[in-house]
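whatever this is, show me its structure:
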Amino acid sequence: MFMVGRRDLKSTHEDAVIRGFIEHLKARGSLVKIIGKPEPPDAIVDIDGKKTWIEVTDAFLDQAHAIGLTSGASDDVTHRSDSRRLIIDPDDTFRESLLTVIDKKYSKASIQAVARANGPGILLVGIFTPFNTATGIASEEQCSIGNLAKKNSIQVFSQIYVYDGTGNRTFLLVYQNA
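As a prediction, this is how the structure comes out:
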C-alpha cells in the first residue's frame, strides 16, 4: 500500500479526486484543462472553454471514523482503529456530518473570496461512511444539500457533486444553481 506523511495525505487525496473528476467530465465529452492549483481553491480549471474552480472536501461518518481512515493511510502517525463500536442512528449522524462540512465550505472566508474573485465554483464531496454510498446519499440528501446551498447569501458553488470516497469514484451531481 502506498503510504504518505499525514501532511501530504490531504494534497495527494485532493489531486487524485480532481484527476478522477476530470476523467469523469472527459468521459462525458467535456474538454478539461487544469490551469493552476493556488490553494485555495484546490484547482482552477477550464471546462469546455469556461474558467472555473474546484474545491474538494470529505464527509466522514464521524470524527472517529475520519481518524481511523486517515491514520491508516499515513506513515507518520499511529493507526487508530475505528472498529468494534456501536453507532446509533448512522443515517442521522452522517447527514449532520455531510451538511456541516458543506456549510463550513460556504462559510469559509477564503473560499468566499475565491467565489467573489472568480465566480461560483464546483464542490466535490467525498462520502466516507460504511452505511451508505454516494448513490444513496445523492438520492436521499439532494434536497437537504440544495436547501443548504440556496440559504447562503453568497453563491459560492454553482455545482456540488458527491462521490464514494473509497472504491470506484462515480461523481453524482446533487446541486446545480439554475
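
CA only for contacts and neighbour counts going forward, please
Fine.

what packs against the lengthiest strand in the chain?
In the chain, taking DSSP state E as the definition, the longest strand is strand 50-60. Judged by 3 or more CA pairs under 8 Å, 6 or more residues apart in numbering; DSSP states H and E, strand 50-60 is in contact with helix 6-27, strand 43-47, helix 90-107, strand 121-128.

among those, which is the most enclosed?
Highest mean neighbour count among the helices and strands packed on strand 50-60 (mean count of other CA atoms under 10 Å): strand 121-128, with a mean of 23.

let's see this one next to it:
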Amino acid sequence: MQMTLHKRVGPSWNAVMLAALTGLVAGQASAQGIVYRCPGPPVLYTDAMSAKEAADKGCRSIEGTPISVIAPIKPRAPAATTPSPGAQSGDLKVDGKDQRVRDDDRRRILEQELRDAEGKLAKAQQEYNNGQPERRGDERNFQKYLDRTTELKASVSRQEADVAAIKRELAKLPPPNL
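Down below sits the predicted model:
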C-alpha cells in the first residue's frame, strides 16, 4: 500500500492521514498478537486463529491478563553418602558391639518413656474415676461436666494406646545384655 501526501493538502490533513495509517498498522499488529484461551480438557492458548474462529470455539482473549511463567524445578543431585566413623569405606554393616550399645540405649530410652506414659495413664484414670469425675465449681452447667468427662475418657484412651505402642517397640528389641 503506497500513499503519497501532497503539500497542497493542509497540514491538518497530513496529520489525519498519518494518524489513520499508524492506527491501521497498529491494528494489524495487535490482531496478529492476540492470544486466545480456549476451553477443553487440554486448555489451549493460541494466537493462530481469527476473532470469528475464537468466538465460535468459545475462546476468550487474554489480552491485559497478567501471565506468570514458572521455571521448572531442577531435580537435586543425590547427596553423596559418607560412611559412619565406625564403618569402613566398603562396609555398610554396623559392628556387633556398636549395635548392642545402640540397642541398649534405645531400650533404656523406651523404658523411661514407658514409665512416664504409665504415670500419665494412672493420673488420667484417677481423674476420670471410672466415668464419674468430681464436679468442679465452674461446672454449674451439666453439659460442661459431660464435655469434661468425654475429654477425660479420650485422654485415658490415648494414654492406654501410648503405653501399648511403647510395649510393642520394646518387644521388637533383642533381649538386654547382662
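
superposed, how do the two chains score by TM?
Here the superposed chains carry a TM-score of 0.21, computed using TM-score structural alignment, normalised by the length of the first structure; 52 aligned residues with a CA RMSD of 4.0 Å.

list the buried residues of the longest strand of the first structure.
51, 52, 53, 54, 55, 56, 57, 58, 59, 60 (16 or more other CA atoms under 10 Å).

quick one, it and helix 6-27 angle?
130 degrees (axes from the mean of the first three to the mean of the last three CA atoms, to 10 degrees).

and the next helix or strand past strand 50-60 of the first structure?
Once the chain leaves strand 50-60 of the first structure, the next helix or strand it forms, by DSSP states H and E, is helix 63-72.

what helices or strands is that next one leaning on?
On the basis of 3+ CA pairs under 8 Å, 6+ apart, helix 63-72 of the first structure makes packing contacts with no helix or strand.

could the helices and strands packed on strand 50-60 of the first structure be laid out in CSV, adding distance to residue 140 of the first structure?
Listed next are these as CSV, based on distance: least, CA to CA, whole Å:
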stretch, distance to residue 140 of the first structure
helix 6-27, 22
strand 43-47, 28
helix 90-107, 9
strand 121-128, 13
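
out of these, nearest to residue 66 of the first structure?
With CA to CA as the criterion, residue 66 of the first structure lies closest to strand 121-128 of these, at 8.0 Å.

elements contacting that closest one?
Strand 121-128 of the first structure makes packing contacts with strand 50-60, strand 157-164 when contacts are defined by 3+ CA pairs under 8 Å, 6+ apart.

need those in a markdown table (columns: distance to residue 112 of the first structure).
Shown next, in a markdown table, are those (distance: least, CA to CA, whole Å):
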| stretch | distance to residue 112 of the first structure |
| --- | --- |
| strand 50-60 | 12 |
| strand 157-164 | 10 |
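
compare the ones you listed and give me the one nearest residue 17 of the first structure.
Closest of those to residue 17 of the first structure is strand 50-60, at 7.6 Å (criterion: CA to CA).

skipping adjacent residues, who's closest to residue 121 of the second structure in space?
Nearest non-adjacent residue to residue 121 of the second structure, counting by CA to CA, 6 or more residues apart in numbering: residue 159, 5.2 Å away.

check contacts around the one you found.
Neighbouring residues of residue 159 of the second structure by CA atoms under 8 Å, 6 or more residues apart in numbering: 117, 118, 120, 121, 124.

quick check: PyMOL command selecting the buried ones in those.
In PyMOL syntax, the buried subset of the contacts of residue 159 of the second structure is picked out as below (16+ other CA under 10 Å):
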select buried, resi 117+118+120+121+124
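
just the contacts of residue 159 of the second structure now: which is nearest residue 153 of the second structure?
residue 124 (8.4 Å).

pretty sure the closest one sits against residue 152.
Yes: shown here, residue 124 of the second structure and residue 152 form a contact pair, counting by CA atoms under 8 Å, at 6.9 Å.

the helix or strand containing residue 98 of the second structure - contacts with which helices or strands?
Using DSSP H and E, residue 98 of the second structure maps to helix 96-128. Helices and strands touching helix 96-128 of the second structure, by 3+ CA pairs under 8 Å, 6+ apart, are helix 142-172.

so which bits of the helix it packs on are buried?
Buried residues in helix 142-172 of the second structure, counting neighbours by 16+ other CA under 10 Å, are found at 145-146, 149, 152-153, 155-156, 159-160, 162-163, 166, 170.

before we move on, back to that, out of the buried residues of strand 50-60 of the first structure, the closest to residue 66 of the first structure would be?
Checking those against residue 66 of the first structure with CA to CA, the nearest one is residue 60 at 5.6 Å.

for that closest one, which non-adjacent residue is closest in space?
In this structure, residue 60 of the first structure finds its nearest non-sequential neighbour in residue 128, 4.6 Å apart by CA to CA, 6+ apart.

and for residue 160 of the second structure?
The shortest distance from residue 160 of the second structure to any non-neighbouring residue, by CA to CA, 6+ apart, is to residue 121 (6.6 Å).

still on that earlier bit, now the buried residues of helix 142-172 of the second structure as JSON lines including distance to residue 29 of the second structure?
As requested, those are exported to JSON lines (distance: CA to CA, whole Å):
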{"residue": "145", "distance to residue 29 of the second structure": "76"}
{"residue": "146", "distance to residue 29 of the second structure": "74"}
{"residue": "149", "distance to residue 29 of the second structure": "75"}
{"residue": "152", "distance to residue 29 of the second structure": "74"}
{"residue": "153", "distance to residue 29 of the second structure": "74"}
{"residue": "155", "distance to residue 29 of the second structure": "71"}
{"residue": "156", "distance to residue 29 of the second structure": "75"}
{"residue": "159", "distance to residue 29 of the second structure": "73"}
{"residue": "160", "distance to residue 29 of the second structure": "75"}
{"residue": "162", "distance to residue 29 of the second structure": "71"}
{"residue": "163", "distance to residue 29 of the second structure": "75"}
{"residue": "166", "distance to residue 29 of the second structure": "73"}
{"residue": "170", "distance to residue 29 of the second structure": "76"}
